[in-house]
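Chemist: Have a look at this prediction, sequence included:
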Amino acid sequence: MEPALLALIVIVVLALAFDFINGFHDTANAIATSVATKVLTPAQAITMSAVLNVVGALTGTAVAKTISKDIIPQEYATLELVGATLVSAIAWNLFTWWKGLPSSSSHALVFSMVGAGVAAGGWSIIIPKGVNKTLTGLVSSPVLGFIVPILLMFLLSWLVLRWMKPRLVTRNFRVLQIFSAAFMAFSHGGNDAQKTMGIITFALGAYFGVKYETVPTWVILSAAAAMGAGTAVGGWRIIKTMGFKVVDLKPVDGFVAETSAALIIETASRLGIPVSTTHTISTAIMGVGTTKGFRKVKWQVAGRIVQAWIFTLPVCIALGWLAHKLILAAGL
């Protein structure tokens, strides 16, 4: 087997490993609130999330095209660059999972790619359009994630909650939260799995020396399956942080947080914007918490989450740059 083909196979395996890790790292995004409110058991929530992650991953490729075409030009694509990107993103994902920090797998991948690209050809080869699109998602998704659930909660309170007895609120929203958790899982698969599709397509372009206008079907199916499998494994460390340590949640709170976050993520997916599902649901939970009073949110835990977000960009750029240099030095 020729070395370049072997390297391509290794990169595809690494990409699917990243997708798998993304699945169990970000399982909390879809199920933490429904587990915390006891609407679903962890086993039920993980199973539902795994299935809908796969379904969501099959619904579009706009984000994949952003990753494969709008960050680094295809003519600069090399297997070393893609390999460095994946090694960096996987390392950061595993570190933040170990620490129980809900950081962004999406931004870990994109900015690891930026770092590897800088190592390969300098800042001049980075496409501002794609990076700006990612940064737009980085800023807007958590801001909207915080604001939208506050507005939705006030709207629900005015239209429904003030007329309904607390016991009926809990009973009705226990059912509705199952649907909102399902919507969240679907939107998560739709946005996050596409990043892996994009990086594999980018690697295929580097190997074959062609520009792919569409994502190959086998790439879509394998990325969807890898994310579903990772989600099935779960990610209890981050589930505990998201569901139990930020704010005390009730079914109506979980419904509002999940519905708001899923709407934002699904919109971003259709626009081809790679957003952080972690950022979005985290701030949605915080937004819901503030409707109960600022003291109800455990801001110290929220601060640790924000720190992980802030560090992801420079750390992953540095890790991507370093991984590329090490791969070239090792002659891999």
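Modeler: Arrived safely, thanks for sending.
Chemist: For the rest of this, base every contact and every neighbour count on C-alpha atoms.
Modeler: Noted.
Chemist: centre of the chain versus the single longest helix found in the chain, how much separation?
Modeler: Across the chain, the longest stretch assigned as helix under DSSP state H is helix 166-208. With C-alpha atoms, centre = their mean, to the nearest Å as the basis, helix 166-208 stands 9 Å off its chain's centre.
Chemist: again, but for stretch 234-251
Modeler: 17 Å.
Chemist: Contacts for that stretch next, please.
Modeler: 23-29, 31-37, 39, 46, 97-102, 170, 173-174, 177, 282, 285-286, 289, 296-299, 301-302 (C-alpha atoms under 8 Å, 6 or more residues apart in numbering).
Chemist: switch to 6 Å and redo it
Modeler: With C-alpha atoms under 6 Å, 6 or more residues apart in numbering as the test, stretch 234-251 has contacts from 24-25, 27-28, 32-33, 36-37, 100, 173-174, 289, 297-298.
Chemist: in the stretch 101-250 of the chain, which spans are helices?
Modeler: Counting by DSSP state H, counting those that start in this stretch, the stretch 101-250 of the chain has helices at residues 105-121, 128-159, 166-208, 217-233, 236-244.
Chemist: Pick out the most distant pair among the contacts of stretch 234-251.
Modeler: Farthest apart among the contacts of stretch 234-251 by C-alpha to C-alpha are Gly100 and Phe173. That separation is 28.3 Å.
Chemist: returning to what we had before: restricted to buried residues, select the contacts of stretch 234-251 in PyMOL.
Modeler: If you want just the buried ones from the contacts of stretch 234-251 in PyMOL, going by 16 or more other C-alpha atoms under 10 Å, the selection is:
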select buried, resi 24+25+27+28+32+33+36+37+100+173+174+289+297
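Chemist: what would the contacts of stretch 234-251 look like in CSV with distance to Ala7 and secondary structure?
Modeler: Output for these, formatted as CSV (distance: C-alpha to C-alpha, whole Å; DSSP: H, G, I helix; E, B strand; the rest coil):
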residue, distance to Ala7, secondary structure
Phe24, 26, helix
His25, 26, helix
Thr27, 30, helix
Ala28, 33, helix
Ala32, 37, helix
Thr33, 40, helix
Ala36, 43, helix
Thr37, 46, coil
Gly100, 32, coil
Phe173, 50, helix
Arg174, 49, helix
Gly289, 48, helix
Val297, 47, coil
Lys298, 46, coil
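Chemist: okay, now the one to match up with it:
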Amino acid sequence: MDPSLIVIVVVVAALAFDFTNGFHDTANAMATSIATGALKPRIAVAISAVLNLVGAFLSIEVAKTISGGIVDDTKVTPAIVFAGLVGAIVWNLLTWLLGLPSSSSHALFGGLIGATWVGVGADAVHFSTIVSKILIPAVASPIVAGIVAVAGTFLVYRITASARQDTVSKSFKTAQALSASLVSLAHGTSDGQKTMGVITLTLIASGSLAAGSTPPLWVIIVSGVAIAAGTYLGGWRIIQTMGKKITEIETPQGFAAETSAAVTILASSHLGFALSTTHVCSGGIIGSGVGRKLDEVRWGVAGRMVLAWLFTLPAAAIVGAVASEAASTGSVGTILVGVVGVAIAVAVYLLSRRNPVTASNVNDTAPAAPAAAAA
């Protein structure tokens, strides 16, 4: 395949991943605000989309971690990056279909690691960076966000205990709209940069940019627009899980959960940690449930989420490795990978239409019902 053509294919695939990242992760910022009625669903995703776009311009530290930290940018090829993206997209779509708030970030990391390992060998994978910048933050970030949310929720309820509940609810709806917006901005500074890093890695691998280069302006713009567009589409299935099935959310809880998540994400983005915003926001929601009342958390749903988190990186790595093996055979193999990826995407979409979850019915599911928790 012509070198310039494969670069175009990879850029398109990267933007497709960015789009799936947007609708997969809309719930991170807006699920609790929609659940409490602080924001209407369509208004919530519109605000989130705009702020995701703005956030993409605020930092490039995470993008640099992706483009030159996880794998050796002098050894990978555009075909390997393409294979890794297919692994990430397939996992994103499958978990979206199941309504599981798994990590788009870890799907991307896993796909790239698996594809690179099979394509050019384990020595091209920077395992020390993976441990320090990905795995340790993956474990620590939801715990930190959860602890902050526990403390914040406990304090909020103690402070407002003697106040009229309707006044408290109304006041915190406004506060929650602001905190949700901050999460969206933080999401743009974190997840918005990951596709920038992938496209930059592809341009370096093709020789279009020198090793160690930062994302060009056009890469920042198209990546920001893609994740914003996906966010506006709305990942209603995952919004339903995070907003209604983990715990019953009240406005003070939502405010505490969102504020803890936003602070954690912004701090990590500044340091270049490529953490999962899904892990952080889920940790904040669980923490808010614990802070209000321990038995308010549906631990079965939380356990399924954690299980999905554990499988995400290796599952995407396996798909990326298989795709890389096929793509390494040449143009025919690369085309085959693309065709199979599109076929899976179409199949997932058709399956999703059999049981659609839309903005109008996102909060209709009764969270206490066992069948809903297992959906």
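Modeler: Yep, that arrived. Model, not experiment: these values are computed from the prediction.
Chemist: now the helices of the stretch 101-250 of the first structure in JSON lines, with distance to Ser276 of the first structure?
Modeler: Listed next are those as JSON lines, based on distance: least, C-alpha to C-alpha, whole Å:
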{"stretch": "helix 105-121", "distance to Ser276 of the first structure": "6"}
{"stretch": "helix 128-159", "distance to Ser276 of the first structure": "7"}
{"stretch": "helix 166-208", "distance to Ser276 of the first structure": "8"}
{"stretch": "helix 217-233", "distance to Ser276 of the first structure": "15"}
{"stretch": "helix 236-244", "distance to Ser276 of the first structure": "14"}
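Chemist: ok, the nearest residue to Phe255 of the second structure once chain neighbours are set aside to Gly300 of the second structure distance?
Modeler: Closest residue in space to Phe255 of the second structure, ignoring its immediate chain neighbours: Gln176 at 4.6 Å, by C-alpha to C-alpha, 6 or more residues apart in numbering. Between Gln176 of the second structure and Gly300 of the second structure the distance is 27 Å, computed by C-alpha to C-alpha, to the nearest Å.
Chemist: Same drill for the two, tell me which one is more crowded.
Modeler: The neighbour comparison of Gln176 of the second structure against Gly300 (other C-alpha atoms under 10 Å) goes to Gln176, with 28 against 14.
Chemist: wait, the more buried one sits on Ala257?
Modeler: No - between Gln176 of the second structure and Ala257 there is no contact under C-alpha atoms under 6 Å: 9.4 Å.
Chemist: Give the buried residues for stretch 219-233 of the first structure.
Modeler: Neighbour counts using 16+ other C-alpha under 10 Å place 219-220, 222-233 of stretch 219-233 of the first structure among the buried residues.
Chemist: Please enumerate the strands of the stretch 201-350 of the second structure.
Modeler: With DSSP state E, counting those that start in this stretch, there are no strands along the stretch 201-350 of the second structure.
Chemist: Run a quick neighbour tally on Ile9 of the first structure.
Modeler: By other C-alpha under 10 Å, the residues close to Ile9 of the first structure number 14.
Chemist: Check Tyr207 of the first structure too.
Modeler: Residues near Tyr207 of the first structure, counting by other C-alpha under 10 Å, number 16.
Chemist: With the one 4 residues further on instead?
Modeler: The tally of other residues near Lys211 of the first structure (other C-alpha under 10 Å) stands at 16.
Chemist: Against His188 of the first structure, how distant is it?
Modeler: As judged by C-alpha to C-alpha, Lys211 of the first structure and His188 of the first structure stand 27 Å apart.
Chemist: do Val54 of the first structure as well
Modeler: On the measure of C-alpha to C-alpha, Val54 of the first structure and His188 of the first structure end up 10 Å apart.
Chemist: the more surrounded of the two?
Modeler: More neighbours surround His188 than the other of Val54 of the first structure and His188, with 33 against 27 (other C-alpha under 10 Å).
Chemist: And the more buried one, how far from Ser105 of the first structure?
Modeler: Distance from His188 of the first structure to Ser105 of the first structure, counting by C-alpha to C-alpha: 12 Å.
Chemist: Repeat that for Phe202 of the first structure.
Modeler: Relative to Ser105 of the first structure, and taking C-alpha to C-alpha, Phe202 of the first structure is found at 18 Å.
Chemist: The buried residues of stretch 219-233 of the first structure into a markdown table, with extra columns for distance to Leu319 of the first structure?
Modeler: Output for these, formatted as a markdown table (distance: C-alpha to C-alpha, whole Å):
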| residue | distance to Leu319 of the first structure |
| --- | --- |
| Val219 | 26 |
| Ile220 | 27 |
| Ser222 | 26 |
| Ala223 | 24 |
| Ala224 | 26 |
| Ala225 | 27 |
| Ala226 | 24 |
| Met227 | 23 |
| Gly228 | 27 |
| Ala229 | 27 |
| Gly230 | 24 |
| Thr231 | 26 |
| Ala232 | 28 |
| Val233 | 27 |
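Chemist: Among those residues, which pair sits farthest apart?
Modeler: With distances taken as C-alpha to C-alpha, the most widely separated pair in those is Val219 and Val233, at 21.5 Å.
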